[in-house]
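Novice: below are the sequence and a predicted model for it; my questions follow.
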Amino acid sequence: MEYLEAKNKFIQAWGTLGSNWGINKVMAQIHALLLLATEPLSAEEIMEELQMSRGNVNMNLRALMDWGIVKKEFKIGERREYFSTGKDVWDLAKQVSKERRRREIEPILKMLGDVQVVNGENKKEVDEFKKVTGDLFDFSLKVDNTIDKFTKSDQNWFFKLLLKI
């Protein structure tokens, strides 16, 4: 397989994978392109390479920066902004986990904690509600603790843990 074909296949596959993980497909495709780039790329270079509009590229670059996986760079003598991403897969996985924890797990923990203070006339329904939401809270808290340990861990610790499982 030729490089350009392999590159396009990877970018498309990364986009599909990203959308399966809850990340917009275009955002994942831009990230894939930056992963493969040997130098930081300008928004114009990304637009040309992926055949996307300026607005789409700029909006998704901002989203990637919000996730903490793309950074903006400047080159001396250039007015353009350039963008790059880290190449360390372990660091990427930890950053994505940290951000998903912040966006998904923390809000659900807060909500599940809030709804535990519930009253009602039907004691059976209230007890069942408290049991189900309490179990979900306990499970979510375990997931949160696992993600926290993962994001603070080093690669060796994690793989040793997986081998024990």
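Specialist: That came in fine, so what should we check first?

Novice: rest of the way, CA atoms for contacts and neighbours
Specialist: OK.

Novice: which strand or helix spans residue 83?
Specialist: Counting by DSSP states H and E, the element that carries residue 83 is strand 81-84.

Novice: in that strand, what counts as buried?
Specialist: If you call a residue buried by 16 or more other C-alpha atoms under 10 Å, then strand 81-84 has these buried ones: 82, 83, 84.

Novice: let me see the contact set for the closest residue to the second one other than its chain neighbours.
Specialist: Just to be clear, that refers to residue 83. Nearest non-adjacent residue to residue 83, counting by C-alpha to C-alpha, 6 or more residues apart in numbering: residue 72, 4.7 Å away. For residue 72, the contacting residues are 65, 81, 82, 83, 84, by C-alpha atoms under 8 Å, 6 or more residues apart in numbering.

Novice: and the two most separated of the residues you listed?
Specialist: For the contacts of residue 72, with distances taken as C-alpha to C-alpha, the pair at the greatest spread is 65 and 81 (13.1 Å).

Novice: counting neighbours, what do you get for residue 124?
Specialist: The criterion is other C-alpha atoms under 10 Å. On that basis, residue 124 has 10 neighbouring residues.

Novice: against residue 138, how distant is it?
Specialist: Here residue 124 is placed at a distance of 21 Å from residue 138 (C-alpha to C-alpha, to the nearest Å).

Novice: put this next to the first one:
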Amino acid sequence: MQYTEAKQNFIQAWGTLGSSWGINKAMAQIHALLLISGEPLAAEEVMEELKMSRGNVNMNLRALLDWGIVEKVSRIGERKEFFVADKDVWELARQVSKERRRREIEPIIKVLEQVQGVEGTSKEVKEFKAMTKDLQDFSYKVDSVLEKFTKSDKNWFYKLLMKL
């Protein structure tokens, strides 16, 4: 397989994987390109390489910046903004976990805490409270694991994996 084909296959696969993270395909493809680029890229270079519109690239670069997995860098004498992805896979996994926790787990925990205050003694209310309490307990455990993971170092995590 030639480099160009391998690069395209990786970008496409990473784009598909991105939907599992809760991000769109274009955002993940841009991230993939930045991950494998040896130099920071300008938005125009991303547009050209991935055949995407300026608006799509700019919107998704902002989103990647918000996720904390891409950074802006400057070049002396250049007016353009350049972008680079952190190449440390461990840091990427931690940052994605941290963001997913903030965007997904914390909001559902808040809702589950609120609905526990439902009033009534009917069978439906009791079943509702029991189910949402189970979901709340499970969510707390998931949140705790994600918090430990995002604050951990590689050695702790690898030791944990080895025990499993």
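Specialist: Received it, and whenever you're ready, just let me know what you need. Since the structure is predicted, the reported quantities are computational estimates derived from the model, not experimental observations.

Novice: circling back to that earlier point, ok, of the buried residues of strand 81-84 of structure 1, which one's closest to residue 14 of structure 1?
Specialist: Among the buried residues of strand 81-84 of structure 1, residue 84 lies closest to residue 14 of structure 1 (C-alpha to C-alpha), at 16.5 Å.

Novice: that closest one -> structure 2?
Specialist: Across the two structures, residue 84 of structure 1 finds its equivalent in residue 84 of structure 2, going by TM-score structural alignment.

Novice: contact partners for the residue nearest to its match when sequence neighbours are not counted?
Specialist: When the adjacent residues along the chain are set aside, residue 84 of structure 2 lies closest to residue 40, with 4.8 Å between them (C-alpha to C-alpha, 6+ apart). Contacts here follow C-alpha under 8 Å, 6+ apart; on that basis residue 40 of structure 2 touches 34, 73, 82, 83, 84.

Novice: save the contacts of residue 72 of structure 1 as CSV, and put in distance to residue 97 of structure 1 too.
Specialist: Rendered in CSV, the data for these read as follows (distance: C-alpha to C-alpha, whole Å):
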residue, distance to residue 97 of structure 1
65, 15
81, 27
82, 25
83, 22
84, 20
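
Novice: what's the average distance of the helix or strand harbouring residue 129 of structure 1 to structure 2?
Specialist: When secondary structure is defined by DSSP H and E, residue 129 of structure 1 falls within helix 123-152. Average distance between helix 123-152 of structure 1 and its aligned residues in structure 2, after superposition and using mean C-alpha distance after the TM-score superposition for structure 1, equals 0.5 Å.

Novice: stretch 49-63 of structure 2 maps to which residues in structure 1?
Specialist: With the alignment judged by TM-score structural alignment, the segment of structure 1 matched to stretch 49-63 of structure 2 spans residues 49-63.

Novice: and the matching stretch, which residues are buried?
Specialist: 50, 57, 60, 61, 63.

Novice: same check, this time on stretch 74-93 of structure 2
Specialist: 82, 83, 84, 85, 92.

Novice: need the residues that contact the host helix or strand of residue 59 of structure 2.
Specialist: In this assignment (DSSP H and E), residue 59 of structure 2 forms part of helix 54-67. Residues outside helix 54-67 of structure 2 that contact it (C-alpha under 8 Å, 6+ apart): 26-27, 30-31, 43-44, 46-47, 70-72, 95-96, 99.
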